[in-house]
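*Asks:* Sequence first, then the predicted structure:
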Amino acid sequence: MDQPVVGILHPGSMGAAVAACAAKNAAAVLWCEEGRSPASAARAEQAGLAPVATLSVLLERSDIVISLCPPAAAEDVAAEVAAGGFGGWYVEANAISPERMQRINELLSPGVRAVVDGAVVGSPPVRGKSPTLYLSGPLDVVAAVEVLFAGTAVRTKTLGAEVGQASALKLAYSSFQKTSRVLAALALGVAREHGVDQELIEVAFRRTGSYLAEPEYVAKTAARAWRWGPELEEAADALAAAGLPPDMLRAAASTLARWNDAKDDSSLTLADALDRLAHP
């Protein structure tokens, strides 16, 4: 498919940045204005995306639809796409469990040409960042999605032909990466309560690879908690489906919920985050 028209659902911080990369090899990248916030509109404009008024127009004009939304909304978004009669390629790129990925595949397969399982690992592709989009599913379609991002800040890697592989990789990584930051916040919180938080950080600095040595990540974690919590719930579901205990990840998700009112607050300090953690 030469220079396809791509639809992005929806232009959050990751979605808008990924869509901007796709625009380099697409005829156009569309986004739907209906029901979106002024912040979404500003991100879409900055990314050079073309607005359309309704989802039905986006689906009618798009060859490929990429879903990048909060994990909890992934199935609802897919259901809207299915109800809209979309007949192109659907890239489900959210942080969801392999089981939910399969449900979305079954929901969409009767109408779409193909469903691709995608997972973005890394930060949004801005200011020199270069995340990897892992892909699995029908290999000819996966190859076309790779072409869409060729020469951009989004690297791609094909995992195989099985839908669910990319989702499993993403949640396996999230299980460690996000939960370890929650544990760092709890450790710093209890140390601060007893006046030894700086000593704890010094101990951590003498070791390598510890989030305790990077306390600035606590505030960043708090600002992202509104979407990380649901992602860890998805990871917990994946653990349970594999016969593994999900309790630790569910506890981490519950802890993150204490920061839900700090959504995307870039001004949050470490002290603010720890205060909210102790006194929600």
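*Replies:* Great, that's in hand. Everything numeric in this text was worked out from a predicted model, so none of it was measured.
*Asks:* switch to C-alpha atoms for all contacts and neighbour counts from now on
*Replies:* Noted.
*Asks:* quick one: A22 from G12, how far?
*Replies:* A22 sits 15 Å away from G12, going by C-alpha to C-alpha, to the nearest Å.
*Asks:* Name the residue in these two with the higher neighbour count.
*Replies:* A22 (28 against 19; other C-alpha atoms under 10 Å).
*Asks:* Show me what the helix or strand encompassing A172 is packed against.
*Replies:* Following DSSP states H and E, one finds A172 within helix 165-193. Helix 165-193 is packed against helix 98-108, strand 114-121, strand 132-136, helix 197-205, helix 216-241, helix 247-256, helix 270-278, with contacts defined by 3 or more C-alpha pairs under 8 Å, 6 or more residues apart in numbering; DSSP states H and E.
*Asks:* Tell me what angle the last one forms with helix 165-193.
*Replies:* Counting by axes from the mean of the first three to the mean of the last three C-alpha atoms, to 10 degrees, helix 270-278 points 100 degrees away from the direction of helix 165-193.
*Asks:* List the buried residues for helix 270-278?
*Replies:* Using 16 or more other C-alpha atoms under 10 Å as the test for burial, helix 270-278 gives 270, 273-274, 276-277.
*Asks:* and of those residues, the nearest to I64?
*Replies:* Comparing the buried residues of helix 270-278 against I64 with C-alpha to C-alpha places A273 closest, at 39.5 Å.
*Asks:* from what I can see that closest one touches E216, true?
*Replies:* No. With contact defined as C-alpha atoms under 8 Å, A273 does not reach E216; the gap is 10.1 Å.
*Asks:* which residues are in contact with both of those two?
*Replies:* Residues touching both A273 and E216 (C-alpha atoms under 8 Å, 6 or more residues apart in numbering): none.
*Asks:* Can you tell me which of the helices and strands packed on helix 165-193 is packed in deepest?
*Replies:* strand 114-121 (a mean of 26; mean count of other C-alpha atoms under 10 Å).
*Asks:* State the distance from the nearest residue to W259 once chain neighbours are set aside to Y211.
*Replies:* Nearest residue to W259, sequence neighbours excluded (C-alpha to C-alpha, 6 or more residues apart in numbering): A222, at 5.4 Å. As judged by C-alpha to C-alpha, A222 and Y211 stand 14 Å apart.
*Asks:* Put this next to the previous one:
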Amino acid sequence: MTAAQVLGVLHPGSMGTAVAACAASTGTRVLWCPAGRSGASVRRAEQAGLEPVPVLEELLAQCDVVLSLCPPAAAEDVADQVAGLGFAGVFVEGNAVSPGRMVRIAEKVGRSAVVVDGAVIGSPPVGAKRCALYLAGPAGATAAVEALFTGTAVSVPVLGDELGRASGLKAAYTAYQKASRVLAALAYGLAEHHGVGQELLDVAGKRVGSYLVETDYIAKTAGRAWRWAPELEEAADALDAAGLPDELLRAAAAALDLWTDAKDHRDLTAQDALAILKEER
């Protein structure tokens, strides 16, 4: 891997832009395609030092490595576009998709490209925050991706060459972390309904690291529900494929769906978020 390698990122939101900015900080040329993207996305990309390319075909022609980081519902469509244009470099499927969907994507894109299974875990790497981009796939391809982030806030652990291991890790983490946030919100809402919200917090405060005491996160969960619900559905698919019960995650996803209109609502309070659940139900 040399500095001449070019990275393309499709279609970066707040996480994708922050990850791409880390690669750009090393001197790597990082491209993105602004076609159909919002003004906010364009501003984020400009601030991160990403180079706009007007059409996907042109971007793919210039890139050695392409990293797909988009909402999971769009992941397969994005992969279909890349496959249809015959991209022949390294394609990193970095979205929160089930291992089964990962394999389907690899079958399509892998006709011309080398496919790497990827999973981002952690906060967007901005300021002092860090994240990990877990990889699974052919050694040469994972090494090429690793080199793009050397010395940055993105660590790149490699899980071997078996596709599905990185997406399986992400699904497992999502199953606990995101469903737990939903359960904490519902538990607090129930306690508040009976006038014992503070008492619940007092009990939870005696447990180290309990999500129940983080009531401010209820509003954050609501604002991210548009993205978290599909991720939980992907995790539920992974549970089903593993022969494990999937109903709990599908129920949590259904609860998140009630918050869809709260997307990125920064002024929402915990009480507002709980009121939405009652209204929408």
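*Replies:* Nice, thanks for sending it over. Being a predicted model, the structure only gives us computed values, none of them experimental.
*Asks:* Overlay the chains and give the TM-score.
*Replies:* Overlay of the two chains. TM-score (TM-score structural alignment, normalised by the length of structure 1): 0.98; 279 aligned residues with a C-alpha RMSD of 0.9 Å.
*Asks:* on that earlier part again, mean shift of the helix holding A172 of structure 1 relative to structure 2?
*Replies:* Here the mean offset of helix 165-193 of structure 1 against structure 2 after fitting is 0.5 Å, by mean C-alpha distance after the TM-score superposition for structure 1.
*Asks:* That helix to helix 247-256, inter-axis angle?
*Replies:* Using the same axes, to 10 degrees: helix 165-193 of structure 1 against helix 247-256 is 60 degrees.
*Asks:* how about the helices and strands packed on helix 165-193 of structure 1, which one is nearest S67 of structure 1?
*Replies:* Here strand 114-121 is closest among these (C-alpha to C-alpha), at 9.3 Å.
*Asks:* Check which helices and strands the closest one sits against.
*Replies:* Using 3+ C-alpha pairs under 8 Å, 6+ apart: strand 114-121 of structure 1 touches strand 89-92, helix 98-108, strand 132-136, helix 139-148, helix 165-193.
*Asks:* In TSV, list these along with distance to G7 of structure 1.
*Replies:* Converted to TSV, those look like this (distance: least, C-alpha to C-alpha, whole Å):
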stretch	distance to G7 of structure 1
strand 89-92	10
helix 98-108	16
strand 132-136	17
helix 139-148	13
helix 165-193	21
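*Asks:* Quickly compare those and say which is most buried.
*Replies:* The most buried one of these (mean count of other C-alpha under 10 Å) is strand 89-92, showing a mean of 26.
*Asks:* Show residues contacting that strand.
*Replies:* Contacts of strand 89-92 of structure 1 (C-alpha under 8 Å, 6+ apart): 63-68, 101, 112-118, 141.
*Asks:* That one vs structure 2, average offset?
*Replies:* Looks like 0.5 Å for strand 89-92 of structure 1 (mean C-alpha distance after the TM-score superposition for structure 1).
*Asks:* any idea how far that strand is from the chain center?
*Replies:* 15 Å (C-alpha atoms, centre = their mean, to the nearest Å).
*Asks:* and L212 of structure 2, what pairs with it in structure 1?
*Replies:* Here L212 of structure 2 is matched to L212 in structure 1, going by TM-score structural alignment.
*Asks:* check contacts around that match.
*Replies:* By C-alpha under 8 Å, 6+ apart, the neighbours of L212 of structure 1 are 184-185, 187-188, 200-201, 204-205.
*Asks:* again, only this time at 10 Å
*Replies:* 180-181, 183-188, 197, 200-205, 218 (C-alpha atoms under 10 Å, 6 or more residues apart in numbering).
*Asks:* And for A229 of structure 2?
*Replies:* A229 of structure 2 touches 72-73, 178-179, 235, 249-260, counting by C-alpha under 10 Å, 6+ apart.
*Asks:* And it, how far from A222 of structure 2?
*Replies:* Distance from A229 of structure 2 to A222 of structure 2, by C-alpha to C-alpha: 10 Å.
*Asks:* Show the subsequent helix or strand relative to the helix or strand that contains G7 of structure 1.
*Replies:* Using DSSP H and E, G7 of structure 1 maps to strand 5-9. Per DSSP H and E, the first helix or strand lying C-terminal to strand 5-9 of structure 1 is helix 13-22.
*Asks:* And that next one against structure 2, how far off on average?
*Replies:* So helix 13-22 of structure 1 averages 0.5 Å relative to structure 2 (mean C-alpha distance after the TM-score superposition for structure 1).
*Asks:* following that helix, which helix or strand shows up next?
*Replies:* strand 28-32.
*Asks:* Would you mind identifying the next helix or strand past that following strand?
*Replies:* In N-to-C order, the element after strand 28-32 of structure 1 by DSSP H and E is helix 38-47.
*Asks:* Look up the counterpart of that following helix in structure 2, residue range please.
*Replies:* Using TM-score structural alignment, helix 38-47 of structure 1 pairs with 39-48 in structure 2.
*Asks:* any residues touching that stretch, and which ones?
*Replies:* Against stretch 39-48 of structure 2 from outside (C-alpha under 10 Å, 6+ apart): 11-14, 16-25, 30-35, 50-52.
*Asks:* ok, back up a step: who does the strand holding G7 of structure 1 touch, helix- and strand-wise?
*Replies:* Contacts defined by 3 or more C-alpha pairs under 10 Å, 6 or more residues apart in numbering; DSSP states H and E place strand 5-9 of structure 1 against helix 13-22, strand 28-32, strand 50-52, helix 55-61, strand 64-67, helix 74-83, strand 89-92.
*Asks:* so which of these gets nearest F149 of structure 1?
*Replies:* helix 13-22 (5.5 Å).
*Asks:* and stretch 57-76 of structure 1, which residues are buried?
*Replies:* Result for stretch 57-76 of structure 1 [16+ other C-alpha under 10 Å]: buried residues 58-59, 61-72, 74-75.
*Asks:* right, and out of those residues, which lies closest to L135 of structure 1?
*Replies:* Distances from L135 of structure 1 to the buried residues of stretch 57-76 of structure 1, taken by C-alpha to C-alpha, are shortest for I66, at 12.3 Å.
*Asks:* check contacts around that closest one.
*Replies:* Counted by C-alpha under 10 Å, 6+ apart, I66 of structure 1 has contacts 6-10, 15, 18-19, 89-94, 116, 118.
*Asks:* quick one: which of the residues you listed is nearest G151 of structure 1?
*Replies:* Using C-alpha to C-alpha, the contacts of I66 of structure 1 come closest to G151 of structure 1 at V18, 12.8 Å.
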